[in-house]
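# sequence? don't have it. structure:
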């Protein structure tokens, strides 16, 4: 990397984005203002003859005025239930309680260290990118542990530390939605999608595993793309050499940590055996007996994915903690669960206001009216299916530059786009998949992303003058490559008509 950083058009553009983004209120405040706007809009819409025919029943749908006496009473009486009944809230809390035990015990950190420490030098980069992608199942652990760890690892290997930070950041943030396993983001987004889908179909359910097949295939694709960009593009700006102060090294796993991993492995084997016994036999407790359709037969298992994440995280974390000596009593387990909850304080406040916005937006019937009218407008344009969905990916990627929170964006976009695409014949699952692709690829160049400042701090350890321009200039090749490669994979998937997850097709209504 050169000693001076030129201020080019990209830096100037990101400066504008940063200033514009800083002018936006806090996401919670934004949802409050949008809720007020929805109430006012419901009154305005009710003053005009705005109505559409329901796409399924044919009944006339008119806007509901929330500024009326009935509307205000409904707002007051529903304030608590809107919050407690918000679909993503319970699923995220339950999943994170279990994962919190695994993180607090040290299990997740030990797994990341053993992956990167045992990597052959020529496979160091892809393993770091892959570890970054997989770390997403445990929320922010990849940002706070793997990214700085990768910088130290590259120093020890005689390579530029910023190159290691970039590879890890690309996997953790640019590949945010890809994973071989389900994580906390899956039930969160599926809950929002389900709420939005029920604007059109009140009985529609979206499984947390709705995008599992696509995201599993995306994982090696993102790993390979990240490997290519790191070695063929970014490495030319950060050549190998001697870096650091000479005292930076990654500690090998201690004997107690190895013992903990052994215990965790035994617990994982036991849990996997129990799951197989519960799902493979026809009389298994987590499947419907005498049901010939395998996906319908496994409905109890698929509906219990969140519970499985909780039990797996807690069981494996406890086993590791007992073996490693980091868990000595039930108090340590509860502390781990509490620690994960403590990180969600701001999320709970955000969810409170988001839940009010979603509930009131649904009550007004404006979402259904906009969806019907928007669907008719899109039909008139006559865009083919794939270009239309790719356009939605690009729109999401652009919005992500100014609004970093995946859940906050989807809470805003889902009530409009999920019903709209449903009325065009596209399933909520395919709309959610397109959103996840667009939401991921520009994370690494968005100053609005919550960990962007942390990444700058990591870079400044090795490059004191590093700033927003440094991060963006380093990460733009990843962003562009991920956008193109992931969009092509999505287009191929849609063209072939493959299911996105168990029982999650591309069309609405579902066949059969």
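Great, that's in hand. Please read all numbers here as calculations on a predicted model, not as lab measurements.

# going forward, measure contacts and count neighbours with C-alpha atoms only.
OK.

# Provide a list of residues in contact with the nearest residue in space to residue 220 that is not next to it in sequence.
Nearest residue to residue 220, sequence neighbours excluded (CA to CA, 6 or more residues apart in numbering): residue 130, at 7.6 Å. Taking CA atoms under 8 Å, 6 or more residues apart in numbering, we find residue 130 in contact with 171, 219, 220, 223.

# Can you pick out the most distant pair from those?
171 and 220 (10.8 Å; CA to CA).

# So if I had to pick from those two, which one is more boxed in?
Under the criterion of other CA atoms under 10 Å, the comparison of residue 171 against residue 220 puts residue 171 first, with 33 against 18.

# Mind checking which of the contacts of residue 130 land in helices?
Those of the contacts of residue 130 mapping onto helices are 219, 220, 223, per DSSP state H.

# rewinding a little: out of the contacts of residue 130, flag the one nearest to residue 453.
When those are compared for distance to residue 453 (CA to CA), residue 171 comes out closest, at 17.3 Å.

# tell me the contacts of that closest one?
Counted by CA under 8 Å, 6+ apart, residue 171 has contacts 128, 129, 130, 131, 132, 133, 222, 223, 226.

# and the residues you listed, which of them are in helices?
Residues of the contacts of residue 171 located in helices (DSSP H): 128, 129, 130, 131, 132, 133, 222, 223, 226.

# now the residues you listed as JSON lines including distance to residue 83?
Shown next, in JSON lines, are the ones in helices among the contacts of residue 171 (distance: CA to CA, whole Å):
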{"residue": "128", "distance to residue 83": "39"}
{"residue": "129", "distance to residue 83": "37"}
{"residue": "130", "distance to residue 83": "36"}
{"residue": "131", "distance to residue 83": "35"}
{"residue": "132", "distance to residue 83": "33"}
{"residue": "133", "distance to residue 83": "31"}
{"residue": "222", "distance to residue 83": "36"}
{"residue": "223", "distance to residue 83": "38"}
{"residue": "226", "distance to residue 83": "39"}
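
# And here is the other one:
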């Protein structure tokens, strides 16, 4: 059953705009068909750009070697013999190497067991019965922000859980999905701890800084203080947007999905205890392999976040985080009798992913074609050159940099790929007028995060559409974009205001790191 809003008379101008975005977006074909159309459009545009001889010259950081290199990138046409051959020859590889595919399927093996045994449902009911309703939105958004410590796991674990949690509170599940998605993706750079993105961007910033000041070091904690403050800012804004804009616009949920709210039985209580104990033992085992300087899951150099088995294996670790407590719960609650039940739960979880697999195939081809043609890189370099040519300085320059970063993010999803192109331009340029590389990196991260949630080029966008269609089969790209636009705009505004306030107050960005060098 559809949950679309049809009465716009009571809406303000902004809500009417969102209704138009949703209506126009959903008038488009099915998301699968749309990605196919996008793919053909990229093929045609690439041919036109290549025929026009579109090229860009720039310097970039080679992420693999850390070296600065000069590069010339030209638009590559896919409407050639070589291009057409590649389209056919690499179609399967495009699909199997699509970043979210393995993440989603592996994580769902564990989540499927936890859901099949009843652990997820019992845990949600426990949460509903013990959490004040007024705090649940903030809890979902905050958990989404914190989830980026585990890289992309929040997309496949927390986003669907956000929908279930809201449904358990008899609230619209798509509002819960949006709140979680806003925290996970819109607040991707914020956190109370150092995450996987910090060393990645910091390494690129360091190499760019050394172009101006040889030997300059950028620590992984370079933006920590600002990102801690940002965590609370994003949580507050995300909560307000969900409760004051998104949820009222969605209205009352009239779909078929239900979440029962009833007391915890003796068997369920025993199962939750067993699940908690098993989870504790598993976490201790992981810590034993990570915390010691010679831990098994550390890198050969002893690092935890960079080149480590821990970070490379975060998805199976997440899967086991659900699988082990799920099995323990099932045994204690008597919903698991033998190993066949566990395998059946996994199989059932995989059977529900059919629609997503079709969508992922189409999306993977589109993303690959866009990368092959160099159109994203050309847009990024042109945008950076335009901003540099404006001659702006100070705060106007930095705000312009945030806006350009956000715009480019609509076309290039990878944070490191964009920063590898932009850092060699802006880090030395801003160092020359007294701004630290860490401050420039901070401005970039704001723009990079805030538009994640409104671009179909974001790798997990297709996943979010598939999750939403569980509650409203008519949900399309228009629904998701119109729902997330308020988060994107207000995150950008609020984060920029915090950025400007931080600038004028002269606060440190992280331990021993300041705005000016």
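Sure thing, it's come through. Given the structure is predicted, the values throughout are model-derived calculations rather than measurements.

# Can you calculate the TM-score here?
Remark: TM-score between the superposed chains equals 0.65 [TM-score structural alignment, normalised by the length of structure 1]; 423 aligned residues with a CA RMSD of 5.1 Å.

# Return the closest of the contacts of residue 130 of structure 1 with respect to residue 4 of structure 1.
Closest approach to residue 4 of structure 1 among the contacts of residue 130 of structure 1 (CA to CA): residue 171, at 27.1 Å.

# measure the closest one to residue 68 of structure 1 for me?
Separation of residue 171 of structure 1 from residue 68 of structure 1 (CA to CA, to the nearest Å): 50 Å.

# that older thread, of the contacts of residue 171 of structure 1, select the buried ones using a ChimeraX command.
Selection of buried members from these for ChimeraX, criterion 16 or more other CA atoms under 10 Å:
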select :128,129,130,131,132,133,222,223,226
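
# so what's the spatially closest residue to residue 241 of structure 2 that is not a sequence neighbour up against?
In space, residue 241 of structure 2 comes closest to residue 487 once its chain neighbours are excluded; the distance is 6.4 Å by CA to CA, 6+ apart. Residues near residue 487 of structure 2 by CA under 8 Å, 6+ apart: 182, 186, 237, 238, 241.

# Please identify the buried residues of the host helix or strand of residue 487 of structure 2?
Per DSSP states H and E, residue 487 of structure 2 falls inside helix 477-505. Across helix 477-505 of structure 2, burial judged by 16+ other CA under 10 Å covers 477-488, 490-492, 495-496, 499, 503.

# cool, and stretch 21-33 of structure 1?
By neighbour count on 16+ other CA under 10 Å, the buried set for stretch 21-33 of structure 1 is 21, 27, 28, 30, 31, 32.

# Of the residues you listed, which belong to helices?
21, 27, 28, 30, 31, 32.

# Alignment lookup: the second one to structure 2.
The one in question is residue 27 of structure 1. Mapped onto structure 2 by TM-score structural alignment, residue 27 of structure 1 lines up with residue 31.

# Is that match in contact with residue 361, as I believe?
No - contact between residue 31 of structure 2 and residue 361 fails when scored by CA atoms under 8 Å: they sit 11.4 Å apart.

# For my notes, please list the ones in helices among the contacts of residue 130 of structure 1 in JSON lines and give distance to residue 4 of structure 1 for each entry.
Output for these, formatted as JSON lines (distance: CA to CA, whole Å):
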{"residue": "219", "distance to residue 4 of structure 1": "35"}
{"residue": "220", "distance to residue 4 of structure 1": "35"}
{"residue": "223", "distance to residue 4 of structure 1": "31"}
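
# Quick one: the strands in structure 2, in order.
55-61, 68-74 (DSSP state E).

# Please work out which of those strands is packed deepest.
Stretch with highest mean neighbour count among the strands of structure 2: strand 55-61 (a mean of 19; mean count of other CA atoms under 10 Å).

# any idea how far residue 41 of structure 2 lies from residue 373 of structure 2?
For residue 41 of structure 2, the distance to residue 373 of structure 2 equals 12 Å [CA to CA].

# So between the two, which is more surrounded?
residue 373 (24 against 15).

# The more buried one against residue 78, yeah?
Yes - counting by CA under 8 Å, residue 373 of structure 2 touches residue 78, with 7.1 Å between them.

# what sits in contact with each of the two?
Contact criterion CA under 8 Å, 6+ apart; residues shared by residue 373 of structure 2 and residue 78: residue 46.

# Okay, helices next: where are they in the stretch 101-250 of structure 1?
Counting by DSSP state H, counting those that start in this stretch, one finds helices in the stretch 101-250 of structure 1 at the ranges 107-117, 124-134, 141, 147-156, 161-169, 185-197, 212-232.

# Relative to structure 2, what is the average displacement of the shortest one?
When structure 2 is superposed, helix 141 of structure 1 averages 3.7 Å from its matched positions, counting by mean CA distance after the TM-score superposition for structure 1.

# Quick check: the residue nearest to residue 33 of structure 2 when sequence neighbours are not counted vs residue 199 of structure 2, distance?
Counting by CA to CA, 6+ apart, residue 33 of structure 2 lies nearest to residue 362, which is 7.9 Å off, once chain neighbours are set aside. Residue 362 of structure 2 is 32 Å from residue 199 of structure 2, where distance means CA to CA.

# do the same with residue 423 of structure 2
Applying CA to CA, the value for residue 423 of structure 2 to residue 199 of structure 2 is 15 Å.

# Repeat that for residue 91 of structure 2.
Applying CA to CA, the value for residue 91 of structure 2 to residue 199 of structure 2 is 33 Å.

# Can you pick out the residue with more neighbours from the two?
residue 199 (18 against 15).

# I'd like the distance between the more buried one and residue 223 of structure 2.
11 Å.

# still on that earlier bit, against residue 99 of structure 2, how distant is the match of residue 27 of structure 1?
Counting by CA to CA, the separation of residue 31 of structure 2 from residue 99 of structure 2 is 19 Å.

# likewise residue 299 of structure 2?
22 Å.

# ok, those two, which is more surrounded?
Neighbour count, other CA under 10 Å: between residue 299 of structure 2 and residue 99, residue 299 has more, with 19 against 15.

# related to what we said a few turns ago, which one of the ones in helices among the contacts of residue 130 of structure 1 sits closest to residue 100 of structure 1?
Nearest to residue 100 of structure 1 among these: residue 219, at 23.8 Å, using CA to CA.

# Correct me if wrong: the closest one contacts residue 181.
No - with contact defined as CA under 8 Å, residue 219 of structure 1 does not count as touching residue 181 (10.0 Å).
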